[in-house]
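Enquirer: what follows is a protein structure lacking sequence information:
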């Protein structure tokens, strides 16, 4: 299996752990819909004046007679996403691509009111709040690719029946990186995740939302640095006792497409630029 490159160079080959994530469906940050997520990464693109197509319609539904909420949730989670899913496995899509002018309104995220387990939280009981919470979980988990921080975030925010620690995109990615690069000293790793786009794929009632985030991970280690686009889609459920959004029960949703944030493909898939990203 390919190992991490030793030095940073233009047009550097994709690290083996990144390629694995893409093929696997992410796992590593890369897509939680990335159902398991699939991952993408690497550097920024230059902006152009081209306009992007309109995003896919978001599904909002409430419980129907003789139909369980879980059946509706599964229907939303399993619905293929435009411009992606398993048919789009071009690994270059997670590398920097030219950015285009968005023609859709920004997705304005609410502000957090507190921090728990190193994760910004306290977002309101709205679909936008669910997106903000998923973005905050990714921010905390990708911070320096710290496996312990990711485990703490997952433990505090995963409901019973949610995808396991080893299958949640963000933690799976960090774990896979160190498995592929056993000589890496985790204390010297530096990494950050910046949420750039979000998507509300659908909601059932006011307590369940399929949320997605698309952003960039910048990581550096021993002179090797890269920016990579990554996405994560997850079932999110409101916990009335804890008054916060949590990773909900159920398997990973259908993969999101491999896209660079703000490239034309990302907008066709339905992603919208974010305002008020958590940190």
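Expert: The structure has been received and is ready for your questions. Here the structure is a predicted model, which is why all the values come from computation and not from measurement.

Enquirer: going by C-alpha atoms from here, please, whenever you check contacts or count neighbours.
Expert: Noted.

Enquirer: secondary structure element holding residue 49?
Expert: Per DSSP states H and E: residue 49 is located in strand 47-51.

Enquirer: hang on, residue 115 in a strand?
Expert: Yes: under DSSP: H, G, I helix; E, B strand; the rest coil, residue 115 sits within a strand.

Enquirer: check contacts around it.
Expert: Contacts for residue 115 (Cα atoms under 8 Å, 6 or more residues apart in numbering) come out as 121-122.

Enquirer: 6 Å - rerun?
Expert: By Cα atoms under 6 Å, 6 or more residues apart in numbering, the contact set of residue 115 is residue 121.

Enquirer: next one: residue 158
Expert: Per Cα under 6 Å, 6+ apart, neighbours of residue 158: 246-247.

Enquirer: centre of the chain versus stretch 167-175, how much separation?
Expert: Chain-centre distance of stretch 167-175: 11 Å, with Cα atoms, centre = their mean, to the nearest Å.

Enquirer: same question for stretch 175-188.
Expert: On Cα atoms, centre = their mean, the centre of stretch 175-188 falls 21 Å from that of its chain.

Enquirer: next up, a second structure to put side by side with the first:
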């Protein structure tokens, strides 16, 4: 499966963090918090603030095998920046330095379940496809739809119930007090890609792609957070799909455009028209 076992902050602790969000919008705010729960790891060597974080493992190209499964495993398992400050996914100091943006291609068609596709066989194309998949899952906010998306947009070697995004959807629906496995009509959730990064590649047909999404939810009140998601993407036929062969380390969820986001490797997302 393409997930790592989450060592979360704990639901009680996260609810305490979110307790300041009073009023009728609390359920949605809590849901957004649970949505990123899996990337807020609790097994940190020390408590860190918003201006400090444990450093990621730097992947040196010379130290990696030229190609093959071992290379892919090392790229997938390498630790990314870990952040222990609960404010990092919704606010932060705007970065003073410039970060080179990513030029993301536009889709040329639609694929299964109406998800945009037709992206080129490039690392940027893999990023764009993962973002399109994530947007469909988040805005649908439905367990059955998430299962369908995973079956249609992966190599089909893993149970959709174990996909990290399935867990995210169920945690959100639970925290937002929705009835059943599908969001109710009054709950609106949107996702917009804000940044991305290529963690590594293996030839032209395998990319470890990471997308930083800005999430927005509205029930009665509104809430916004950032969520980072990584998946291995493999080129199959004429499109990119998720490769669940190797567990993937979680991505840092940092507010776009901040110093911490830049340190985490996130590059602004711009469309290449």
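Expert: That came through fine. What you see is a predicted model, and the numbers here were worked out from it, not measured in a lab.

Enquirer: map residue 131 of structure 2 across to structure 1 for me.
Expert: Correspondence of residue 131 of structure 2 to structure 1, assessed by TM-score structural alignment: residue 135.

Enquirer: tell me how far that match lies from residue 274 of structure 1.
Expert: 10 Å (Cα to Cα, to the nearest Å).

Enquirer: who has more neighbours, those two?
Expert: residue 135 (32 against 21; other Cα atoms under 10 Å).

Enquirer: who touches the helix or strand containing that one?
Expert: If you go by DSSP H and E, residue 135 of structure 1 is part of helix 127-142. Helix 127-142 of structure 1 is contacted from outside by 109, 119-120, 123, 149-150, 192-193, 209, 211, 245, 278, using Cα under 6 Å, 6+ apart.

Enquirer: which of those are buried?
Expert: 109, 119-120, 123, 149-150, 192-193, 209, 211, 245, 278 (16 or more other Cα atoms under 10 Å).

Enquirer: take those and keep only those in strands.
Expert: Among those, DSSP state E puts 119-120, 192-193, 209, 211, 245 in strands.

Enquirer: closest to residue 3 of structure 1 among the residues you listed?
Expert: residue 192 (20.7 Å; Cα to Cα).

Enquirer: my read is that residue 31 of structure 1 contacts residue 228, right?
Expert: No: taking Cα atoms under 6 Å as the definition, residue 31 of structure 1 is not a contact partner of residue 228, at 11.9 Å.

Enquirer: out of those two, which sits in the busier spot?
Expert: The neighbour comparison of residue 31 of structure 1 against residue 228 (other Cα under 10 Å) goes to residue 31, with 39 against 27.

Enquirer: just so I have it, where are all the strands in the stretch 51-200 of structure 2?
Expert: With DSSP state E, counting those that start in this stretch as the criterion, the stretch 51-200 of structure 2 has strands at 102-105, 109-110, 116-117, 188-201.

Enquirer: what range in structure 1 does the longest one sit on?
Expert: Under TM-score structural alignment, the match for strand 188-201 of structure 2 in structure 1 covers residues 190-203.

Enquirer: now name the helix or strand holding the spatially most central residue of structure 1.
Expert: Compute the mean C-alpha point of structure 1, and by Cα atoms, centre = their mean the closest residue is residue 232, 2.0 Å away. Element membership for residue 232 of structure 1 (DSSP H and E) is strand 224-239.

Enquirer: if anything else comes up later, I'll come back, but that's it for now.
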